[in-house]
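Student: the following comprises the amino acid sequence and a computationally predicted model.
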Amino acid sequence: MHVGIITPRYPPNTKGGGEVSTELLAKKLADSDRISSVAVMSFDGDGTETRDGITIQRLGSISNVLTEWQNLRAYPKLRNRVDEFDLIHAYNMELHPIVGALSGRTKPATVGTLNSYHFFPRSVTMDSPGPLEWLYEMIGHPTTGRLLEYFVRQMDAHIAISEAVRDLYVEFGYSSEKIKVVPNMIDPAFEVRRDIGTDDKDGTTEVLYVGELSVQKGVRFLIDAIAALPSAYRATIVGDGDQRTTLEQQVRALGVENRVTFQGQVPYEEVSSKYGLADVFVHPGIWPEPFGRTILEAMQAGLPVVCTDIGGPADIVRNPELRCEPGDHEALAASIRYASENGATIGERNQRYVENEYSPATVVSEIIDLYERLLDGERV
């Protein structure tokens, strides 16, 4: 089977966890004896290279401002290339419409991973649109936006990376019969420590957050939770975003400057050291986030993980004591305390859990099974 992966960006060009997941998928497909070849087509530069057994074709740059224009620009670059593949897998959403538009030919079959809510109204992501985005929300989304979404639906199948994603897409009218839930996989190359517990670190509990500093990530509730906990609890916040100044002001207003540290953006290859110094990982989001790669990483590092009971993260964190209502800092504080007091046991269980349920062997096998069913003319 010859597989082509279409994505706006491919490492080393990254925007977030989606590109990391794309590279992992490509590598593991290329390693499988059920796949003959893998090629990636991206729009983040020029040139062709072969790396890790994968042909990477960078087909020039296209606008990342307007999705309609992105897809129009991508069409002539893709239409004469896709027929060389048995199956096309679209990743990272922006170019899903053009892949859907290329569906319906004798060849290839098409699959799109649903790893964001790119074509949904901003109300779904709890994002505050800027002036141009507000204009698109009012004019583009009800018109050309609907056309884009129509083409996304034309793909032969969709992979939802969590049950929460599947449920939301079905709610918006996508066919449940075309959606298969397959989570993201852990990165086996991610360096982890296996000796992390709740050993005494001068009597402190180190709480870690890794991610964007935006409203929907709910970091303000983590800061409130730290302020509500005893002084032995400290938080390290890794990441950056438009809310950083506001969050720093909140820290000063609560008088917890000596207990909350902002470390800014950290390169992906250096993040593992942050997990190694932590006792508890917290994901305090207040929106239905599609997944949560940082949660997998924290579990690989042997950490107990606390999250809010919404979206994809709640699919991963199964222990109800470690989930709480979004926006409830007192419940978040109680879950952090529980995680700290039971850290060693929970951390060891988390390592075993993600290594079994989210291993590349398990995840890629499910994806290839789906490919083969589609090529045999079967349903998802």
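Tutor: Yep, that arrived. Residues are numbered from 1 along each chain as shown.

Student: going forward, measure contacts and count neighbours with C-alpha atoms only.
Tutor: Fine.

Student: quick one: the helices in the stretch 151-300 of the chain?
Tutor: If DSSP state H, counting those that start in this stretch is used as the criterion, the helices of the stretch 151-300 of the chain fall at 163-171, 219-228, 244-254, 271-276, 293-300.

Student: run through who's touching the shortest one.
Tutor: Pointing back at helix 271-276 there. Phe190, Glu191, Val192, Arg193, Ile196, Leu208, Phe281, Glu297, Ala298, Ala301, Leu303 (C-alpha atoms under 8 Å, 6 or more residues apart in numbering).

Student: how far is it from where the chain is centred?
Tutor: Centroid separation for helix 271-276 versus its chain: 19 Å, with C-alpha atoms, centre = their mean, to the nearest Å.

Student: then stretch 214-223?
Tutor: The answer for stretch 214-223 is 17 Å, by C-alpha atoms, centre = their mean.

Student: how far is stretch 168-185 from where the chain is centred?
Tutor: Between the centre of stretch 168-185 and the centre of its host chain there is 15 Å, according to C-alpha atoms, centre = their mean.

Student: span of that stretch from start to end?
Tutor: Taking C-alpha to C-alpha, to the nearest Å, stretch 168-185 runs 21 Å from one end to the other.

Student: hmm, Val363 and Asn25 touching each other?
Tutor: Not Asn; residue 25 is Leu. No: applying C-alpha atoms under 8 Å as the test, Leu25 and Val363 come out as separate, 9.1 Å apart.

Student: included below, for side-by-side comparison, is a second structure:
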Amino acid sequence: MRRIVIGADTYPPDVNGAANFAHRLATGLVGRGHEVHVICPATGAGPERVTPDGPTVHRLPSHGTPFHPTFRVCLPWQIRGSAARLLDRIAPDVVHVQSHFAVGRTLIRAARRTAIAVVATNHFMPENLVGYTSLPEWLATAACRLAWRDFVRVFHRAQVITAPTPSAVRLMREHGLVGDAVLPVSCGLDLHRFAQHTAKNQGEGLRVLFVGRLDAEKNVDELLRALSLLPTWLPVTAEIVGDGSHRRGLEHLARALGVADRVTFHGLVSDQEVLDAYARCDVFCMPGTAELQSLATMEAMAAGKPVVAADATALPHLVHQGRNGLLFPPGDVPALAEALGSILGDPEGRTRMGEASREIVARHDIGLTLDTFEMLYREAAKLTTARGRENHEHTAHSGR
């Protein structure tokens, strides 16, 4: 058994991929007999909570932001002492941070001072943040460049660094993070949970589904525009599961395009309702261009669905052109409409692609992810011990 601290700048009740992964990792490790502590921003709950058969969650003082209605941030100078005292009290074998923001960087600094092994996982792309601002393009570009520089400066202090896909690792390397211990590890998924039988539509027509945040980088407007271009002989409706800053604008767009009667905005729904949405859809669509992995796409694949996705970032790792779905050039709405029409108009092809989706996503089972991180924790601890408690070199370092 190991004592593990997971540092997360976003954690449930937050709803996003990074928060969901941190929770899945923590509970999965507890299930394997490890003692797990999660250190994350406060959300109004008490400072510490022990979940039966789950991790102990420690909440640090946090603040709301003007950029996102639910995302909260910690200020490093406010949490520095608390984080250091928590590490002293917990005395973990390894600290595994999920970002380079305040909680992550503070824990890395505290862990390095006391020679605790550090593993760092990146779920970050600056494009996921600048979409919440109204910065002009030139300033947003400069902000992204500075954000990547800051990321490298923080993460180079970890013994082992991971990202969900080879594309995400390549992106980190392109921005200056080099070293042998920078490697891809899938976020993983409980595949059995999504492997349910397809629901019968009973003459209700064809359904295309999107699941995720309704924010700028998800490009859900492209799905709505593509829906308006589909041939009239295809009885297609769209289901949108999720919420976000662009929901109201998307509802207005659906009305302006004349497709409001064919689009259902479900908002945030229960886990079972998400499973039901996957089961009844005919094709899943992910038009986002800032996906370091896309858990929603993996969930749809585990449910045995074909996928139409933007040919961007990590999505081509999941969507194999012509095998389990189709890729379209980012921003090309007519191409998206053509891809959706091609799959929706081919019942046998949908079945074949759905089966292929299950085969492809099998390598992303959460059990394999937990196996890998357990191995990386051992390796990180060995590196820390071998290099001594002071002045040891770092396997991953900045190339800048």
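Tutor: The structure has been received and is ready for your questions. All values derive from a computational prediction rather than experimental measurement.

Student: sorry, back to before: how about CSV for the contacts of helix 271-276 of structure 1, with neighbour count added?
Tutor: Listed next are the contacts of helix 271-276 of structure 1 as CSV, based on neighbours: other C-alpha atoms under 10 Å:
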residue, neighbour count
Phe190, 14
Glu191, 17
Val192, 19
Arg193, 15
Ile196, 21
Leu208, 25
Phe281, 28
Glu297, 23
Ala298, 29
Ala301, 26
Leu303, 36
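
Student: please say which position in structure 1 Leu183 of structure 2 maps to.
Tutor: The equivalent of Leu183 of structure 2 in structure 1 is Lys180 (alignment by TM-score structural alignment).

Student: residues contacting the closest residue to its match other than its chain neighbours?
Tutor: Nearest residue to Lys180 of structure 1 in three dimensions, chain neighbours excluded: Ile159, at 4.9 Å (C-alpha to C-alpha, 6 or more residues apart in numbering). Contacts here follow C-alpha under 8 Å, 6+ apart; on that basis Ile159 of structure 1 touches Val111, Gly112, Thr113, Leu114, Ile179, Lys180, Val181, Val182.

Student: the counterpart of the second one in structure 2: how many residues sit nearby?
Tutor: Aligning on TM-score structural alignment places Gly112 of structure 1 opposite Ala120 in structure 2. Using other C-alpha atoms under 10 Å, Ala120 of structure 2 has 27 other residues around it.

Student: on that earlier part again, restricted to strands, list the contacts of Ile159 of structure 1.
Tutor: Applying DSSP state E to those, the entries found in strands are Val111, Gly112, Thr113, Leu114, Ile179, Lys180, Val181.

Student: just checking, the match of Leu183 of structure 2 touches Ala160?
Tutor: Yes: between Lys180 of structure 1 and Ala160 a contact is recorded at 6.1 Å, counting by C-alpha under 8 Å.

Student: who has more neighbours, these two?
Tutor: Ala160 (25 against 21).

Student: quick one: what's aligned to the more buried one in structure 2?
Tutor: Ala160 of structure 1 maps onto Ala163 in structure 2, by TM-score structural alignment.

Student: for its match, what are its contacts?
Tutor: Counting by C-alpha under 8 Å, 6+ apart, Ala163 of structure 2 has contacts Thr121, Asn122, His123, Val169, Leu183, Pro184, Val185, Ser186, Leu292.

Student: do Val308 of structure 2 as well
Tutor: 283-287, 319, 325-328, 336, 339-340.

Student: can we see that at 6 Å?
Tutor: Going by C-alpha atoms under 6 Å, 6 or more residues apart in numbering, Val308 of structure 2 touches Cys285, Gly325, Leu326, Leu327.

Student: out of the residues you listed, who has the most neighbours?
Tutor: Gly325 (29 neighbours).

Student: could you check how far the closest residue to that one other than its chain neighbours is from Thr351 of structure 2?
Tutor: Leaving out its chain neighbours, the residue that sits closest to Gly325 of structure 2 by C-alpha to C-alpha, 6+ apart is Val307, at 4.6 Å. Distance, Val307 of structure 2 to Thr351 of structure 2, by C-alpha to C-alpha: 12 Å.
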